[in-house]
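>>> Predicted coordinates and the sequence they were generated for:
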Amino acid sequence: MDAFFLGIAVTLCLMMLLALYRAISGPTAIDRIMGVNVIGTKTTILLVLIGTLYHRVDMFVDIALAYALLNFIVTIGASRYFQHHKNLQPRGYGFRFKAEEDK
């Protein structure tokens, strides 16, 4: 049974790499936020699987719940920030204002 959970954990890590690609190369800020949110969700599931492998589910579920709550709060905060600053456009790995493009 441990091999089954280990296989699921490896599959989740591969899926997280796809979300990491979206978070890095997303054309918009919303794509990047969603990529990071998917990584956080998969990390929560991965924490519960690690707890199952170590036979300490009670401890790892508490950690996973705290991590999921933190992921939710950060996603809401980032979404609200970009909602209020709609003139920010991605440029490489940073952001710049649209007014800088006009100069």
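In hand now; what should we look at? Numbering: from 1, shown residues only.

>>> contacts and neighbour counts: CA atoms only from here.
Fine.

>>> Do I have it right that residue 46 meets residue 12?
Yes: counting by CA atoms under 8 Å, residue 46 touches residue 12, with 7.2 Å between them.

>>> Looking at these two, which is more packed in?
residue 46 (21 against 17; other CA atoms under 10 Å).

>>> Contacts only, for the residue nearest the centre of the chain.
Closest to where the C-alpha atoms of the chain average out (CA atoms, centre = their mean) is residue 36, at 2.6 Å. Residues near residue 36 by CA atoms under 8 Å, 6 or more residues apart in numbering: 19-20, 23.

>>> just residue 32 next, same as before
Applying CA under 8 Å, 6+ apart, we find residue 32 in contact with 22-26.

>>> Against that first model, consider the following:
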Amino acid sequence: MMAWALDFALAAVALAAALAGWRLLRGPDHPDRVLALDTLYVDTVALVILLGLRFASDLLFEAALLIAMLGFVATVALARFIARGDVVE
């Protein structure tokens, strides 16, 4: 039962990531694309965590933590760039 639930969750999160990728490519404005990128990295973290549960690998949980930290920094940098035109004053 747990394997079926993990497979279903993997498929659902992969679909969400594909839709966020579509919005990233086809977004009408820059804020929409930044939000899609933020959603895409959250989906990626969820996929890596689900794969870590599926394969019982501790290394994948550490990779998810690194992706989450880099995604946060990237979102803040992109938001500052769009709002002010530069990242660092």
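Now that the structure is in, tell me what you want to look at. What you see is a predicted model, and the numbers here were worked out from it, not measured in a lab.

>>> what's the TM-score for these two chains?
The TM-score (TM-score structural alignment, normalised by the length of structure 2) is 0.88; 84 aligned residues with a CA RMSD of 0.9 Å.

>>> thinking again about what came up before, make a markdown table out of the contacts of residue 32 of structure 1 and add distance to residue 80 of structure 1.
Formatted as a markdown table, these follow (distance: CA to CA, whole Å):
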| residue | distance to residue 80 of structure 1 |
| --- | --- |
| 22 | 20 |
| 23 | 18 |
| 24 | 20 |
| 25 | 21 |
| 26 | 18 |
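
>>> Of those, select the buried ones using a ChimeraX command.
Buried residues among the contacts of residue 32 of structure 1 (16 or more other CA atoms under 10 Å), as a ChimeraX selection:
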select :22,23,25,26
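
>>> In helices, which of the contacts of residue 32 of structure 1 appear?
22-25 (DSSP state H).

>>> Now render those residues as CSV, adding distance to residue 69 of structure 1.
Below are these laid out as CSV (distance: CA to CA, whole Å):
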residue, distance to residue 69 of structure 1
22, 22
23, 20
24, 23
25, 26
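
>>> tell me what the longest helix along structure 1 is packed against?
Longest helix in structure 1, counting residues (DSSP H): helix 57-84. Judged by 3 or more CA pairs under 8 Å, 6 or more residues apart in numbering; DSSP states H and E, helix 57-84 of structure 1 is in contact with helix 29-53.

>>> in the helix it packs on, what's buried?
29, 31-53.

>>> And for stretch 5-20 of structure 2?
10, 13-14, 16-17, 20.

>>> Out of those, name the ones that lie in helices.
Among the buried residues of stretch 5-20 of structure 2, DSSP H puts 10, 13-14, 16-17, 20 in helices.

>>> can you redo these as a markdown table with distance to residue 59 of structure 2?
Output for those, formatted as a markdown table (distance: CA to CA, whole Å):
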| residue | distance to residue 59 of structure 2 |
| --- | --- |
| 10 | 18 |
| 13 | 20 |
| 14 | 20 |
| 16 | 24 |
| 17 | 22 |
| 20 | 26 |
